[in-house]
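> Take this sequence and fold it.
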Amino acid sequence: MMSETTPQHENPPPPDGIRTTGADAPGDLPRAPLAEARGTGRIGDKIFLGLSRGAGVTLLVIMAAIAGFLAIRASHALSANEGNFLTTFTWDANANPPVFGIAVLLFGTVVSSIIAMALAVPIAIAIALFITHYAPRRLSGPIAYVIDLLAAIPSIVYGLWGGLFLVPHLEGLYKWLDDYLGWTKIFAYHDGAARSLFTVGILLAIMILPIITSVSREVFRQVPRMHEEAALALGATRWEVIRMSVLPFGRSGVISASMLGLGRALGETMAVATVLSPSWDIVPSVLDAGGGTFAQNIASSFKEASGDMGKDALIASGLVLFVITLVVNGAARLVIARRKEYSGANA
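Here you go, the predicted structure:
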């Protein structure tokens, strides 16, 4: 009787129209050719692939052209500069011979950007988490709309608001910081208008907040629902779900969003020029007037730059800002690449 039955270890034949890919895997669907899998088998796909590659190459060419222009014009000014470009505390590019340096500009740009990031990133992440995981739908929609609307406000409007409203209303905060943290010398306040790097940092934080919030919100929405449900099934609280599932998954996206915001903070011009009282001194307190930024100095000094030498000196400072931006974004990509395997998302 056993000889008349089909042995249990044998596989049944595959259905009609289904090809096998091997003796060990009957019934598997055939894999598409590599060219077809990449979307290059049709003429339309080939055209789209060519346009995409052309756009990428064009972008690299534009970046290289900008870098080359800045480097060539900056070399003319640096060769004639009688001061140390990195350590000189004056900017007199119109003199004969010219003497200028970026020490004050570098300090002001870095300090104001650090203040802006320290204020904006935690608040942006908190808002994004509230919109995606805490707020009801009828409330999360309007909040997200207002956040996106803030990103569309022009810089000069932020500058006017900062100069006419923010600066006069920061005196109380400055005095409070001086009373409790003035002993650190970093938050010492010696009266005067609140036109300092700290005010610039607050204004920049408000400006980059919608960018970081919007990108982080979209990243948090991509967290697989199964991850959150699995954590809830194990008895995790809402915060534990966010800490164990949402934040690790969205780490790469939050870093990318922060770098986008930092890029705007580094290159912001009109808003900074409106609220800052620049000087060519480095003061230990961020509440005292003083310092400057690369973008602010270029905007305020370009009209006064006489001849090619004055403009070339400003271009040299612009080259430094260009390099700083590239270094910051490169460092962010390295951080994302190192943490990609833990984030749950592709960088």
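> Only C-alpha atoms from now on, for both contacts and neighbour counts.
Will do.
> Quick one: the helices in the stretch 51-200 of the chain, in order.
Using DSSP state H, counting those that start in this stretch, the helices found in the stretch 51-200 of the chain span residues 103-129, 137-150, 155-161, 171-181, 197-221.
> Let's compare: structure for the following, please.
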Amino acid sequence: MADTTPTEALGPPLSGAAEVPDVPRQIVARLSGADRAFRALLRGGGLAVFAITGLIGGFLLYRAWDTFRVAGWKFFTTSTWLLGSNHFGIASVLPNGLVIALTALVVAVPCALTAALFISEYAPAVLKRPLVALIDLMAAIPSIVYALWGVFFLQPRILGFSRWLSDHLGGVFPPFKVVGGDMQILFQASPFVAGLIISLMVIPIITSICREVFSQAPSGEREGAYALGASRWGMIRTVVLPYGRGGMIGAIMLGFGRAMGETIVVALFISPVYVFNWHVLHTGGLSIPGLIALWYSESTPTMISALMAAGLVLFVLTLIVNAVAGVIITRSRSGAQTAD
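Below you'll find the model as predicted:
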């Protein structure tokens, strides 16, 4: 027979008993020697990354100090590069490098995301492995091969398309506007074509990372979306893409860093011009890595210091981009939308 005695019959709690706070008990496990060694190895590896990064930054700052002492803030506001008269700066090469990198991302990001979604969600098992191998093979091709392909194959065949963009879209989108008639001179060696070549190097990086992220979307939520009547694209839009948002942002930022640091294509392909060229279809331009590659072999100690200063600016810019990407990834962690 069930006990029906009311709780009041048990009487009030003892007056002398202290109230114990309702907090979880901490369980402390004794670490073994292998655990301590593994933890020390991980901690040492993490500290080594910070130490190496700090040493690189310190070395660049030490070698660039003479340039900053002579040029001061003019180093960031001067466009020309005349070291003999101490009239030099990165006011043109830095934004030109950003234009080239952004052009590469505009082309690479849609292609990479589409390829990653097709491989992870649509491709049959027979095609999936060859496609993954093909993407990895694209990442293994040296930069000089892409540069030579762009110079001798892509550029002669894309001049007409560049002229078409200028004629039909230049009035709507001013960066596409190029005034002049000689197509061979105005549209050759432009930041647009350089961005197209660099995009081929960025696509494998973004595709590989996004494919891994998309494939890790929880299968339970995939099946739940299908059970609620979603189509395959509906499942991708509501489950896979929100789950992989952080990974996509990280992949795009990594591709941006790869595009900003590309040297051979810019040095071999683009005609060096020390003026900010925001008309992406017009010939001429340069980036900081291309500047360093072009001037390093014939540099005096003063020129080396100036190139180190330019490299330091690129180094700091990369750190800032990575820090911003880390904040964005933390706020949109993969799986955060699906774990609630």
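> And the TM-score between them?
After superposition, the two chains reach a TM-score of 0.87 (TM-score structural alignment, normalised by the length of the second structure), with 315 aligned residues with a CA RMSD of 2.3 Å.
> closest to residue 34 of the first structure out of the helices of the stretch 51-200 of the first structure?
helix 197-221 (30.6 Å; CA to CA).
> Against the second structure, what's the mean shift for that closest one, could you check?
Following the fit onto the second structure, the mean deviation recorded for helix 197-221 of the first structure is 0.6 Å by mean CA distance after the TM-score superposition for the first structure.
> What range does the next helix or strand after that helix cover in the second structure?
Per DSSP states H and E, the first helix or strand lying C-terminal to helix 197-221 of the first structure is helix 225-233. Counting by TM-score structural alignment, helix 225-233 of the first structure falls onto residues 219-227 of the second structure.
> buried sites along the matching stretch?
Using 16 or more other CA atoms under 10 Å as the burial criterion, the residues of stretch 219-227 of the second structure that qualify are 221, 222, 225.
> likewise stretch 297-312 of the second structure?
302, 303, 304, 305, 306, 307, 308, 309, 310, 311, 312.
> Redo these as CSV? Include distance to residue 32 of the second structure.
What follows is these, written out as CSV (distance: CA to CA, whole Å):
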residue, distance to residue 32 of the second structure
302, 56
303, 55
304, 52
305, 51
306, 52
307, 51
308, 47
309, 48
310, 49
311, 46
312, 44
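> Geometric centre of the second structure: which residue is closest?
residue 253 (2.0 Å; CA atoms, centre = their mean).
> What residue in the first structure is paired with that one?
Using TM-score structural alignment, residue 253 of the second structure pairs with residue 259 in the first structure.
> Pretty sure residue 57 of the second structure sits against residue 312.
Yes: using CA atoms under 8 Å, residue 57 of the second structure makes contact with residue 312 at a distance of 7.0 Å.
> sorry, back to before: could you check which helix or strand contains the match of residue 253 of the second structure?
Residue-wise, residue 259 of the first structure maps onto helix 247-267 under DSSP H and E.
> I'd like to know which elements that helix is packed against.
helix 103-129, helix 197-221, helix 294-301, helix 307-343 (3 or more CA pairs under 8 Å, 6 or more residues apart in numbering; DSSP states H and E).
> one more time with 7 Å, if that's ok
Judged by 3 or more CA pairs under 7 Å, 6 or more residues apart in numbering; DSSP states H and E, helix 247-267 of the first structure is in contact with helix 103-129, helix 197-221, helix 307-343.
> What range does the helix or strand just after it cover in the second structure?
Next helix or strand after helix 247-267 of the first structure toward the C-terminus (DSSP H and E): helix 270-275. Mapping helix 270-275 of the first structure onto the second structure (TM-score structural alignment) gives residues 264-269.
> what's the average distance of that stretch to the first structure?
The superposed stretch 264-269 of the second structure is, by mean CA distance after the TM-score superposition for the first structure, a mean 1.5 Å from where its aligned residues fall in the first structure.
> Which residues lie in contact with the counterpart of residue 177 of the first structure in the second structure in this structure?
Under the alignment (TM-score structural alignment), residue 177 of the first structure pairs with residue 165 of the second structure. Listed by CA atoms under 7 Å, 6 or more residues apart in numbering, the contact partners of residue 165 of the second structure are residue 176.
> Can you give me the neighbour number for the alignment partner in the first structure of residue 90 of the second structure?
Taking TM-score structural alignment, the alignment pairs residue 90 of the second structure with residue 102 from the first structure. Other residues near residue 102 of the first structure come to 24 when the count uses other CA atoms under 10 Å.
> And for residue 73 of the first structure?
Residue 73 of the first structure, neighbours per other CA under 10 Å, totals 19.
> Quick check: it touching residue 313?
No: contact between residue 73 of the first structure and residue 313 fails when scored by CA atoms under 7 Å: they sit 8.3 Å apart.
> if I look at the counterpart of residue 58 of the first structure in the second structure, how far off is residue 40 of the second structure?
Counting by TM-score structural alignment, residue 58 of the first structure corresponds to residue 48 in the second structure. Plainly put, residue 48 of the second structure is 12 Å away from residue 40 of the second structure if you go by CA to CA, to the nearest Å.
> next one: residue 65 of the second structure
Distance of residue 65 of the second structure to residue 40 of the second structure, given as CA to CA: 36 Å.
> related to what we said a few turns ago, could you dump the helices and strands packed on helix 247-267 of the first structure into CSV and include distance to residue 299 of the first structure?
Below are these laid out as CSV (distance: least, CA to CA, whole Å):
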stretch, distance to residue 299 of the first structure
helix 103-129, 13
helix 197-221, 16
helix 307-343, 9
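> Residue 240 of the second structure matches what in the first structure?
In the first structure, residue 240 of the second structure lines up with residue 246, judged by TM-score structural alignment.
> Kind regards, and thank you for your time.
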